[in-house]
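S.K.: Any chance you could fold what I've pasted below:
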Amino acid sequence: MRCGAPRRRIRRRRRQSGTQPRPAAAAAEPACAVAGAAGGSPPALRRRRDHHRRYERALARRGCRRRAGETAVTTIHVGGAAPYDVVVGRGLLSALPALLAGVARVAVVSSKTQPDLAARVADNVRGAGVDVLPITVPDGEAAKQVKVAARCWNALAAEGFTRTDAVVGVGGGAVTDLAGWVASCWLRGVRVVQVPTTLLGMVDAAIGGKTGVNIAAGKNLIGAFHPPAGVLCDLDLLATLPPRDFVAGLAEVVKAGFIADPAILDLIEREPAAAADPRSTVVAELVKRAVGVKADAVSQDLREAGPREMLNYGHTLAHAIERHERYRWRHGDAVAVGMVFAASLGRRSGRLDDSTAARHRAVLQLVGLPTGYDAGAWPSLLDSMRLDKKARGHRLRFVVLDGLARPGILDDPDDGLLEAAYQEVCT
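M.R.: Model prediction:
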């Protein structure tokens, strides 16, 4: 069964000196619409359009003026019932207040490892006359716990947060997952704006409205779909990442190449050094393309009932590895191994050609990602995969490829096929 390859609908706004960005189409919801709102009264729609115009003017003031050698600002629209924009560029933090127009208070949820960045974000918001409640959470997967979310809700309660207030998530994918879930549950849903600071967050976690936390039984088993009001991907923030964290994020970029946009793979193979340099224009192009792939899938299928399932390529085994490692492995590293496994599974089931299967390992190794895992872990991994959210009853389901950029579903493979495919990734 084909998941369906998405059509790319990327709108690029490159502001030249003296040229204003084009306004959003009148029929589309503005980027700063309250998440989850699919309609509204005429006054509400006017307010949202006014918010969007202020956002566009903020980008223009900030510039998203492009000097020679700089990366253009690109706006990628996520459609559907709760549309919003993902903005990719450099120096975007000062445009954040425009996404918060009409808000009296903002809770800035950030990792304890990024106090300086959290302070910059808070100062930008306060400069627009908005009160800020800073909430610091643990780094990485340690943030994605019910008890951490409860602490955030208690902080919102103490400040009397209402439905007209908002949450801003500042950090990697784990922090934006948590911030989104906190916002989705508070008063049954308040606006959230995501400011991802990692490559993985920019191309995957912060986009699409998936929010949630982990429990002992598995990863992301508790959560909700809660689309953000907007996402700011400031590429300057990538330069602050430890090299291993940046490389781990490339796994989600490579995934986008295999499931929908082979030009990503071509670019990495042609310029591997630039692909690993967060300051390069190659990385900017990779981010835009990967965001475009996810935006198209989410626009068609918010709740993962069809085409969006393809975004789980490599993730079934990846989540099992993360649980087995007690979340000490980076998500991107686990996804890299998971894609090699999925490619082997596709090849052994007669759906994927040998060349494309081998290309997985070659591209991932080119950027320094792992491609193998412990042979002795298989029984534990298989048990964990049976809890995967794509499973139907007792039947496991895997996203595999029927060819490059042709994702589909392998339904209920037998245990012998799974183990044989896993043997190909054993170290």
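S.K.: Only C-alpha atoms from now on, for both contacts and neighbour counts.
M.R.: Will do.
S.K.: residues of stretch 327-339 that come out buried?
M.R.: When burial is assessed from 16 or more other Cα atoms under 10 Å, stretch 327-339 yields the following buried residues: Tyr327, Trp329, Arg330, His331, Gly332, Asp333, Ala334, Val335, Ala336, Val337, Gly338, Met339.
S.K.: do stretch 178-194 as well
M.R.: 178-184, 186, 189-194.
S.K.: Tell me which of those residues fall in strands.
M.R.: Counting by DSSP state E, the part of those found in strands is Arg191, Val192, Val193, Gln194.
S.K.: The buried residues of stretch 327-339 into a markdown table, with extra columns for secondary structure and distance to Ala256?
M.R.: Converted to a markdown table, these look like this (DSSP: H, G, I helix; E, B strand; the rest coil; distance: Cα to Cα, whole Å):
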| residue | secondary structure | distance to Ala256 |
| --- | --- | --- |
| Tyr327 | coil | 23 |
| Trp329 | coil | 21 |
| Arg330 | coil | 18 |
| His331 | helix | 15 |
| Gly332 | helix | 13 |
| Asp333 | helix | 15 |
| Ala334 | helix | 16 |
| Val335 | helix | 12 |
| Ala336 | helix | 12 |
| Val337 | helix | 15 |
| Gly338 | helix | 14 |
| Met339 | helix | 11 |
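S.K.: Out of these, which is nearest to Arg163?
M.R.: Nearest to Arg163 among the buried residues of stretch 327-339, counting by Cα to Cα, is His331 at 32.7 Å.
S.K.: For that closest one, list the residues it contacts.
M.R.: Ala248, Ala318, His319, Glu322 (Cα atoms under 8 Å, 6 or more residues apart in numbering).
S.K.: coming back round to it: got a markdown table for the buried residues of stretch 178-194, with distance to Arg49 too?
M.R.: As requested, the buried residues of stretch 178-194 are arranged in a markdown table below (distance: Cα to Cα, whole Å):
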| residue | distance to Arg49 |
| --- | --- |
| Leu178 | 28 |
| Ala179 | 25 |
| Gly180 | 23 |
| Trp181 | 26 |
| Val182 | 26 |
| Ala183 | 22 |
| Ser184 | 23 |
| Trp186 | 25 |
| Gly189 | 21 |
| Val190 | 18 |
| Arg191 | 16 |
| Val192 | 18 |
| Val193 | 17 |
| Gln194 | 20 |
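S.K.: Now show me the structure for the sequence below, then we'll compare the two:
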Amino acid sequence: MPELHVELAARRYPIHIESGLLRRRIAALAQAPERMLIVTDDNVGPLYADALKQAIGRPDCPVWRMPAGEAEKTLARFGELLEHMAERGLTRDARVLALGGGVIGDLAGFAAACYMRGIAFVQIPTTLLAMVDSSVGGKTAVDLPAGKNLVGAFHQPQAVYIDPDVLATLPEREFRAGLAEVLKYGAIADARFFGWLEDNAEALLARDAAELEGAILLSCRHKADIVARDETEQGDRALLNFGHTFGHALEVLLDYGTLLHGEAVAIGMQLAADFSVELGHADIGDSQRLRALLNRFGLPTALPTGLGADAVVAKMRLDKKAAAGRLRLILWRGVGKAFIAGDVDAGALTAFLAAQSAGN
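M.R.: Got it, this is the predicted structure:
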């Protein structure tokens, strides 16, 4: 079973990647004395909550379910979960099991971070996007109407358990959206991996087990290495946000109802690459190469119609990656060469987005 560790200053925790993991006993959890609460949603719960109960040897483990979707990742749902934890009598030695995609991992992790000033939680991601990105690294949060993930905390999980077999039930659109986060690792730091993705795009889209497990493993290794160097995003970890400042702005402006997160990130990465060309940082050939791979994965690359450039830039200013009122973007010098642009000219960005909008 492939196993990685996220190495932090104070401790380390494992990332287990194993096909069929939820069909077997998870010894580390089955032997734990703590009380547990499974947190999931209405899509994932009926599919995998019972399997998880069996895997941890706790058929009576309580389950808290919420409606699925990014629009549910709110302070209201966060409050409901905290109330449920208190009503259940969870004490400080309890453990939360986050079973689902990024929304569940973010919300359950944030609740665990805040309940009794912090209790343990475990990530059990069920979407490709969560497997390769949000389940690793300890970022937890909920959204506000003003912006995405504006209220949260860094709270590292005790462990991450990834079973690629659960991707068989993932809808095609969500699976393709997850490939955007896989592609991101090649785009920001690993040109060789980017080339591998180009060579194996069809196998990944066909959900070939071996190729998919390899892509998940390498993506998690990249994420673990970066988090180990910069746990709270003071430096290199910001590179993981390639495409996200654009993407988050689009999600908020569209009320989380039009684009999946991975689709918004795909558009954001293409915008970041094209803007890098505009500023003279990168060659157009790399931008075209990115667009071609995103298109092969069936992901969008164009700015959605009807969004004004000023509105997009205004939301980007509220992004957590902005600093002291300045726009900070992750741009690139080509495939595998992302960098932090710390003081982006808002006028140039607005003009760029206006031109992109006019070209749609």
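S.K.: what sits up against stretch 100-115 of structure 2?
M.R.: Residues lying outside stretch 100-115 of structure 2 but in contact with it, judged by Cα under 8 Å, 6+ apart, are 39-41, 44, 69-70, 73, 78, 81-82, 95-99, 118-121, 123-127, 129-130, 134-135, 138-142, 152-155, 157.
S.K.: which of these are buried?
M.R.: The neighbour-count test (16+ other Cα under 10 Å) applied to the contacts of stretch 100-115 of structure 2 identifies 39-41, 44, 69-70, 73, 78, 81-82, 95-99, 119-121, 123-127, 129-130, 134-135, 138-142, 152-155, 157 as buried.
S.K.: Which of these fall in helices?
M.R.: Cross-referencing those against helices under DSSP state H gives Phe78, Leu81, Leu82, Leu129.
S.K.: Who are the contact partners of the corresponding residue of structure 1 for the second one?
M.R.: Put plainly, it is Leu81 of structure 2. Structural alignment places Leu81 of structure 2 opposite Cys152 in structure 1 (criterion: TM-score structural alignment). In this structure, Cys152 of structure 1 makes contact with Ile135, Val182, judged by Cα under 8 Å, 6+ apart.
S.K.: Map Leu96 of structure 1 across to structure 2 for me.
M.R.: With TM-score structural alignment as the matching criterion, the partner of Leu96 of structure 1 in structure 2 is Ile26.
S.K.: mind checking how far its match is from Lys139 of structure 2?
M.R.: Distance of Ile26 of structure 2 to Lys139 of structure 2, given as Cα to Cα, to the nearest Å: 24 Å.
S.K.: With structure 1 overlaid, how far apart is the longest helix along structure 2 on average?
M.R.: Across structure 2, the helix with the greatest residue count (assigned by DSSP H) is helix 209-229. Following the fit onto structure 1, the mean deviation recorded for helix 209-229 of structure 2 is 1.1 Å by mean Cα distance after the TM-score superposition for structure 1.
S.K.: And the strands in the stretch 201-350 of structure 1?
M.R.: Along the stretch 201-350 of structure 1, the segments classed as strands by DSSP state E, counting those that start in this stretch run 210-215, 218-225, 230-234.
S.K.: okay, those strands in CSV with distance to His360 of structure 1 next?
M.R.: What follows is the strands of the stretch 201-350 of structure 1, written out as CSV (distance: least, Cα to Cα, whole Å):
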stretch, distance to His360 of structure 1
strand 210-215, 26
strand 218-225, 25
strand 230-234, 27
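S.K.: For Asp415 of structure 1, which of the ones you listed is the nearest?
M.R.: Using Cα to Cα as the criterion, the shortest distance between Asp415 of structure 1 and these is 20.6 Å, found for strand 218-225.
S.K.: Read off where the closest one ends up in structure 2.
M.R.: Alignment note (TM-score structural alignment): strand 218-225 of structure 1 is matched to residues 147-154 of structure 2.
S.K.: For the matching stretch, which outside residues touch it?
M.R.: Defining contact as Cα under 8 Å, 6+ apart, one finds that stretch 147-154 of structure 2 is touched by 110, 113, 138-144, 232, 248-249, 252, 315, 318-320.
S.K.: can you do 10 Å?
M.R.: 70, 73-75, 106-107, 109-111, 113-114, 137-144, 231-233, 245, 248-249, 251-253, 255-256, 315-320 (Cα atoms under 10 Å, 6 or more residues apart in numbering).
S.K.: how about stretch 334-346 of structure 2: buried residues?
M.R.: Counting neighbours by 16+ other Cα under 10 Å, one finds that the buried residues in stretch 334-346 of structure 2 are Gly334, Val335, Gly336, Lys337, Ala338, Phe339, Ile340.
S.K.: Filter these down to the ones in strands?
M.R.: Secondary structure assignment by DSSP E places Ala338, Phe339, Ile340 of the buried residues of stretch 334-346 of structure 2 in strands.
S.K.: what sits against the second one?
M.R.: What it means is Phe339 of structure 2. Ile188, Ala189, Asp236, Ala238, Leu239, Phe242, Leu329, Ile330, Leu331, Trp332, Arg333.
S.K.: That one pairs with which position in structure 1?
M.R.: Per TM-score structural alignment, Phe339 of structure 2 is aligned with Gly408.
S.K.: so which of the strands of the stretch 201-350 of structure 1 comes closest to Arg351 of structure 1?
M.R.: Arg351 of structure 1 lies closest, by Cα to Cα, to one member of these: strand 218-225, at 28.6 Å.
S.K.: check the fit of the closest one onto structure 2 and give the mean distance.
M.R.: Overall, strand 218-225 of structure 1 averages 0.3 Å from its counterpart (mean Cα distance after the TM-score superposition for structure 1).
S.K.: three-state assignment of Asn120 of structure 1?
M.R.: Not quite, residue 120 of structure 1 is Arg, not Asn. Under DSSP: H, G, I helix; E, B strand; the rest coil, the three-state class of Arg120 of structure 1 is helix.
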